[in-house]
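Chemist: Provided below are the primary sequence and the corresponding predicted coordinates.
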Amino acid sequence: RTREQEAQQRVAAERVRIARELHDIVAHHIALINAQAGVAAHLAKRQPEQLLTALEDIRDTSRSALDELRVTVGLLRQSGDPVAPRTPAPGLADIPVLLASFARAGLTVDHTRHGTAAPLTPAVDLTAYRIVQEALTNVRKHAGADHARLIMHHHPERLTITVEDDGGTARHHPAPAGTGHGLIGMRERVATVGGRLHAGPRPEGGFSVTADLPLRPGRLISETPRRDGHDDSRTACR
């Protein structure tokens, strides 16, 4: 009975992990395709000569979504399946490509780095990438902003990632609040590798997401008080 319960727990944990991957992939790419389609519609009326570029962006984003979905669904295959995909999971090395995709969708991201980057384990590397991806997707979908900041602090034993925006602009209207799965998924991802995540409105306006990730999973980062006294556990999810 104990072995059966352990097997059921492993299956449940794997389902949650795959569901989290699918959410991040679909939410990110569909948000970009939606934004790119809006750009294409605008260009069709005012700058038809640039419409082809916008359509190519939509094509490339949808192709990337299909590739990532193919890899994730491949996790459901048996390990010995010869047609299971072998594409590596994304990581921080793919951040420039990610930021370029947001730029084509109308979101400019200022990226700054502090400290010396240290090698990350695959689990932490994937978690870091997904945190950046999901946080910027939330900015594009919910904040109505066209500018965001990505700050990475490389510490001796941890990596701190901050994504923040200043809120909507006069040209945009914030989208309706989501179901909260995005922020819940980020918390789950960070907790899985032993990290901490803080998220909530900024006193100056806008929203901020900060993730502290250990360089190696399993080494829990101790909780430190927020300087602003904000308790993110009561923050409404995006």
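Modeler: Arrived safely.

Chemist: only C-alpha atoms for contact and neighbour calcs from this point on.
Modeler: Noted.

Chemist: what about the helices in this structure?
Modeler: 2-46, 51-74, 95-104, 122-138, 181-192 (DSSP state H).

Chemist: of those helices, which approaches Pro88 most closely?
Modeler: Closest approach to Pro88 among the helices of the chain is made by helix 51-74 (8.5 Å; C-alpha to C-alpha).

Chemist: what helices or strands is that closest one leaning on?
Modeler: helix 2-46 (3 or more C-alpha pairs under 8 Å, 6 or more residues apart in numbering; DSSP states H and E).

Chemist: contact partners for the residue lying closest to Leu126 once chain neighbours are set aside?
Modeler: Closest residue to Leu126 apart from its sequence neighbours, by C-alpha to C-alpha, 6 or more residues apart in numbering: Gly91 at 4.9 Å. For Gly91, the contact set (C-alpha atoms under 8 Å, 6 or more residues apart in numbering) comprises Pro122, Asp125, Leu126, Thr127, Ala128, Tyr129.

Chemist: PyMOL command to pick out the buried ones of the residues you listed?
Modeler: To isolate the buried subset of those in PyMOL, counting by 16 or more other C-alpha atoms under 10 Å, use the following:
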select buried, resi 125+126+127+128+129
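
Chemist: show me which of the contacts of Gly91 is closest to Ala37.
Modeler: So of those, ranked by how close each gets to Ala37 (C-alpha to C-alpha), first place is Tyr129, at 24.7 Å.

Chemist: which residues touch that closest one?
Modeler: Contact analysis of Tyr129 by C-alpha under 8 Å, 6+ apart lists Pro90, Gly91, Leu92, Asp94, Ile95.

Chemist: same thing with His23?
Modeler: His23 neighbours (C-alpha under 8 Å, 6+ apart): Gly182.

Chemist: now it: how far from Gly115?
Modeler: Distance of His23 to Gly115, computed by C-alpha to C-alpha, to the nearest Å: 32 Å.

Chemist: take the one below as the second:
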Amino acid sequence: MTSLRPRFIAVLPRIRDIGGPIGFTAAALLAAHSNYATGPKELDLLGAALIVLSNLPVVWRQRAPILTLLICCTGMVAFALAGYWEALNGAGALLAVYTVAGRYPPSRSIPAAVLHTLTQIFVAVISDEMALWMILVLAPQFSLTAWMLGNLKRVLAARNERLAALTERLDRDRIARARRAVIEERVRLARELHDVVAHHMSAISIQAGLARYVFHSDPDTAYTAVQAIGDASGKALEDMRRLLTLLRLDPEHPRDAQLIDVGLGVDRLGELVDNVTAAGVPVDLAVTGTVRRLPAGVELCIYRVVQESLTNVLKHAGKAQVRVTVDYRASEVVVEVVDDGPGTVHGTVSAAEGHGLIGMRERAKLYGGKLTAGALPQKGFRVVLSLPIAGETGADEPHPDHNTRPAGDGRSDDQRTGC
């Protein structure tokens, strides 16, 4: 029974379209045969045929509603002209009016309803079975009722179609938003992994190379390099733990993820400088202006940009010296990372093809800032980050004093290696 129900529901409209006209055609025939309407002429074979002509064509009303209405109205007129009168003979024409109104707009369905009204009046006048005033009152009501019900069905069907289209469009938008959220999450994950892993692995690689080179000739230096590797790996694990905390946030709110306080900010630049200096690149760090407490997201943005720049110095600048400046101004903070290395490496890909510079620019844009990077005229490379800080909550809370000290390089991976 369960398997038969869907089939029955599927064929039910067809049964209704065929069974309904057959039913009220049979009812009209039986009523006329029993002289229900006490017409002037008893029903015979011709009368039965005209009743069938007036009602049974409604079986095809879904395919050709207007033609069906014309046939039914013609049958009603012929039935009356032949001297018959049957009150139930107009059911087919009424259903045809309903179908026309349900299929076509008022510009086409209203003339059909008027035609049906005039047909009823003509049949009543020819049959002379009802008072003229009564048919003039009842005929428009019958036609108007059928037309209103059919037009209401058409309006509701059109509204349902619009709702279905809107639902489909909303589903597509929802799927597109979900896809974009997944892509944004992947980009965020890739950016954070690039920032964390690339920096520490670069330092570890340099120290490991140094330790291997002097392992037999200078054990003390090799031991120091191994210690630096241990320190760098420990810091890498610590940053990875922070990164995992960051990535556990709701992917539907990526900005909230960027604003999380993971403990990396301007006050941690000193440790970053120490790591790069220990790896063999001398760096100076200078903090100028009135030092203020910045929002966690802005602090993280500054730290990551400096970290990425210093990582690129370690990997590509060779024996370079670097100066990192953090300048607190009235309405913005400007971070500049400058090195005196060889500049853009010949044969490397453009900045647009790399990931490091793209990631730094994305971070700056997220907080309404701007990042520029490029080779200097003589030699060296410079990265400049400017972030607005006016009106930020907690912006006036001072940091601990910073001293000028060694720090990293503003060289972008993208212009030097395309990483």
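Modeler: Everything's here; your move. Note that the coordinates shown come from a computational prediction; the quantities given were computed from them, not determined experimentally.

Chemist: report the buried residues of stretch 158-174 of structure 2.
Modeler: Within stretch 158-174 of structure 2, judged by 16+ other C-alpha under 10 Å, no residue is buried.

Chemist: how far does that stretch sit from the chain's center?
Modeler: Centre-to-centre, stretch 158-174 of structure 2 and its host chain are 14 Å apart (C-alpha atoms, centre = their mean, to the nearest Å).

Chemist: Serialize the helices of structure 1 to TSV and add fields for distance to Ala175 of structure 1.
Modeler: As requested, these are exported to TSV (distance: least, C-alpha to C-alpha, whole Å):
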stretch	distance to Ala175 of structure 1
helix 2-46	11
helix 51-74	21
helix 95-104	17
helix 122-138	10
helix 181-192	15
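
Chemist: what sits against the nearest residue to His114 of structure 1 once chain neighbours are set aside?
Modeler: Distances taken as C-alpha to C-alpha, 6+ apart place His153 nearest to His114 of structure 1, at 4.8 Å, with adjacent residues excluded. Shown in contact with His153 of structure 1 (C-alpha under 8 Å, 6+ apart): Arg113, His114, Gly115, Leu159, Thr160, Ile161.

Chemist: buried ones among these?
Modeler: Neighbour counting by 16+ other C-alpha under 10 Å classes Leu159, Thr160, Ile161 among these as buried.

Chemist: okay, the aligned partner of the last one in structure 2 and Arg16 of structure 2: tell me how far apart.
Modeler: Just to be clear, that refers to Ile161 of structure 1. Counting by TM-score structural alignment, Ile161 of structure 1 corresponds to Val335 in structure 2. In this view, Val335 of structure 2 and Arg16 of structure 2 are 78 Å apart by C-alpha to C-alpha.

Chemist: and what of Ala373 of structure 2?
Modeler: On the measure of C-alpha to C-alpha, Ala373 of structure 2 and Arg16 of structure 2 end up 75 Å apart.

Chemist: higher neighbour count, the two?
Modeler: Using other C-alpha atoms under 10 Å, the more surrounded residue of Ala373 of structure 2 and Arg16 is Ala373, with 23 against 12.

Chemist: show me what the more buried one aligns to in structure 1.
Modeler: Checking TM-score structural alignment: Ala373 of structure 2 goes with Ala199.

Chemist: from memory its match sits against Asp212, does it?
Modeler: No - under the criterion of C-alpha atoms under 8 Å, Ala199 of structure 1 is not in contact with Asp212, lying 11.7 Å apart.

Chemist: if we can go back for a sec, of the helices of structure 1, flag the one that's most buried.
Modeler: helix 122-138 (a mean of 22; mean count of other C-alpha atoms under 10 Å).

Chemist: quick revisit: among the contacts of His153 of structure 1, which recur in structure 2?
Modeler: Counting by both residues aligned by TM-score structural alignment, their matches' C-alpha atoms under 8 Å, these that remain in contact in structure 2 are Arg113, His114, Gly115, Leu159, Thr160, Ile161.

Chemist: could you find the counterpart of the second one in structure 2?
Modeler: Matched to structure 2 by TM-score structural alignment, His114 of structure 1 sits across from Thr288.

Chemist: show me the contacts for that match.
Modeler: Thr325, Val326, Asp327, Tyr328.

Chemist: one step back: quick check, the match of Ile161 of structure 1 in contact with Val324.
Modeler: Yes - counting by C-alpha under 8 Å, Val335 of structure 2 touches Val324, with 7.3 Å between them.

Chemist: now do the shared contacts for the two.
Modeler: Common neighbours of Val335 of structure 2 and Val324 (C-alpha under 8 Å, 6+ apart) do not exist.

Chemist: hey, where'd the helices end up in the stretch 51-200 of structure 2?
Modeler: 65-81, 91-103, 106-127, 132-213 (DSSP state H, counting those that start in this stretch).
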